[in-house]
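[1] Can you look at this prediction? I've put the sequence above it.
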Amino acid sequence: MAGFLQEFKNFAIKGNMIDMAVGIIIGTAFNNVVNTLVKKIVMPPLSLLTNGVNLANKKHILRKATDTSEEIAIGYGELLEVLIDFTVIAFTIFVVIKFMNRFKKKAEDPKNKEVETPKNIELLSNIERLMAEQNSLLGKRLGKK
């Protein structure tokens, strides 16, 4: 039990738990933005293109409502809206990750002076350069060119 508590403490202290919490909070806020974007920006023009049809209300009725039973229907319109939400979210995440990867690639290139190179990449680059110099000197000593 003490090992489990120590492991949880290490997890929380290293920031993983805080990073996850921040990610969840931002994800929730982002979901609200996308929902509003789809419902208030994307769907009204789409509704105009479809002669004022509200997708959320589209359904395939399996059994009409009677005095004794409720209507049974497949609500495919809501599914279409959720798929549009998903597409917007997926595309936005793709663009953000693409931008971050481009920035990361620039940051990991020690020759690129536009972006500050992380210390670990800089150290590895210096080690690589020093090893090349050492190999060159050893080659000259042994009579190789």
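    Perfect, I can see it now. Since this is a predicted model, take the numbers as computed values, not measurements.
[2] okay, CA-based contacts and neighbour counts for the rest of this
    Fine.
[3] So which residue is smack in the middle of this structure?
    residue 93 (4.3 Å; C-alpha atoms, centre = their mean).
[4] Look up the closest residue to residue 34, ignoring the ones flanking it.
    On the basis of C-alpha to C-alpha, 6 or more residues apart in numbering, the spatially nearest residue to residue 34 that is not a chain neighbour turns out to be residue 85, at 6.5 Å.
[5] try it against this one:
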Amino acid sequence: MGFLSEFKAFAVRGNVIDLAVGLVIGTAFGKIVSSLVADIISPPLGLLIGGVDFSGLSVTLRQAVGDTPAVTLNYGLFIQTVISFVIVAFAIFLVVRAINALKRKEAEAPSAPPAPSVQETLLTEIRDALRERNAQERG
């Protein structure tokens, strides 16, 4: 099998297509979650904690000299990123939890029993005919 035909077989395989669709939907879902966190969850949370912003916290490792900028260790940005991650992770957890609860309710809903197969129908008719015949012979 040549390189191009092998690549074609790989690229059009269902798993790769599913992965691509999942990636596109995941990216769009990431934007929704980011908006949820930035526009819905963070403002009230910011009010609760008094608008604390850690992004300005840093330690200067070397002062600026002339045109050379200062070298800083921006640990505040790291703390802010960790806090944002925890908020996003918690929001995703709540969404996944709600989806799983809906799936669980759907799975618990009683479903109609499957229709009997042709064989089951025929066997039921034979059984009923034998019962009727036995009843006629006795009575």
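    Alright, I've got the coordinates. Predicted model, so just to flag it, every value in this text is computed and none were measured.
[6] Give me the TM-score for these two chains.
    The TM-score (TM-score structural alignment, normalised by the length of structure 2) is 0.59; 112 aligned residues with a C-alpha RMSD of 3.4 Å.
[7] coming back round to it: residue 10 of structure 1 versus the residue nearest to the centre of structure 1, what's the distance?
    When distance is defined by C-alpha to C-alpha, to the nearest Å, residue 93 of structure 1 is 30 Å away from residue 10 of structure 1.
[8] what residue of structure 2 takes the place of residue 46 of structure 1?
    Structural correspondence for residue 46 of structure 1 with respect to structure 2 (TM-score structural alignment): residue 49.
[9] quick one, strands of structure 2?
    When assigned using DSSP state E, the strands of structure 2 occupy the ranges 59-62, 71-73.
[10] Packing partners of the last one?
    So that's strand 71-73 of structure 2. In terms of contacts (3 or more C-alpha pairs under 8 Å, 6 or more residues apart in numbering; DSSP states H and E), strand 71-73 of structure 2 is packed against strand 59-62.
[11] in the strand it packs on, what's buried?
    Applying a neighbour-count criterion of 16 or more other C-alpha atoms under 10 Å, one finds nothing buried in strand 59-62 of structure 2.
[12] Quick check: it compared with structure 1, mean distance?
    After superposition onto structure 1, strand 59-62 of structure 2 lies on average 1.8 Å away from the residues it aligns with, using mean C-alpha distance after the TM-score superposition for structure 1.
[13] what does that strand correspond to over in structure 1?
    Strand 59-62 of structure 2 corresponds to residues 60-63 in structure 1, going by TM-score structural alignment.
[14] rewinding a little: contacting residues around the residue nearest to residue 34 of structure 1?
    When contacts are counted by C-alpha atoms under 8 Å, 6 or more residues apart in numbering, residue 85 of structure 1 is found next to 34-35, 38.
[15] rewinding a little: and of the strands of structure 2, who's closest to residue 32 of structure 2?
    Relative to residue 32 of structure 2, the nearest member of these by C-alpha to C-alpha is strand 71-73, separated by 31.5 Å.
[16] compared with structure 1, how much does the closest one deviate?
    Between strand 71-73 of structure 2 and the corresponding residues of structure 1, superposition yields a mean separation of 1.3 Å, by mean C-alpha distance after the TM-score superposition for structure 1.
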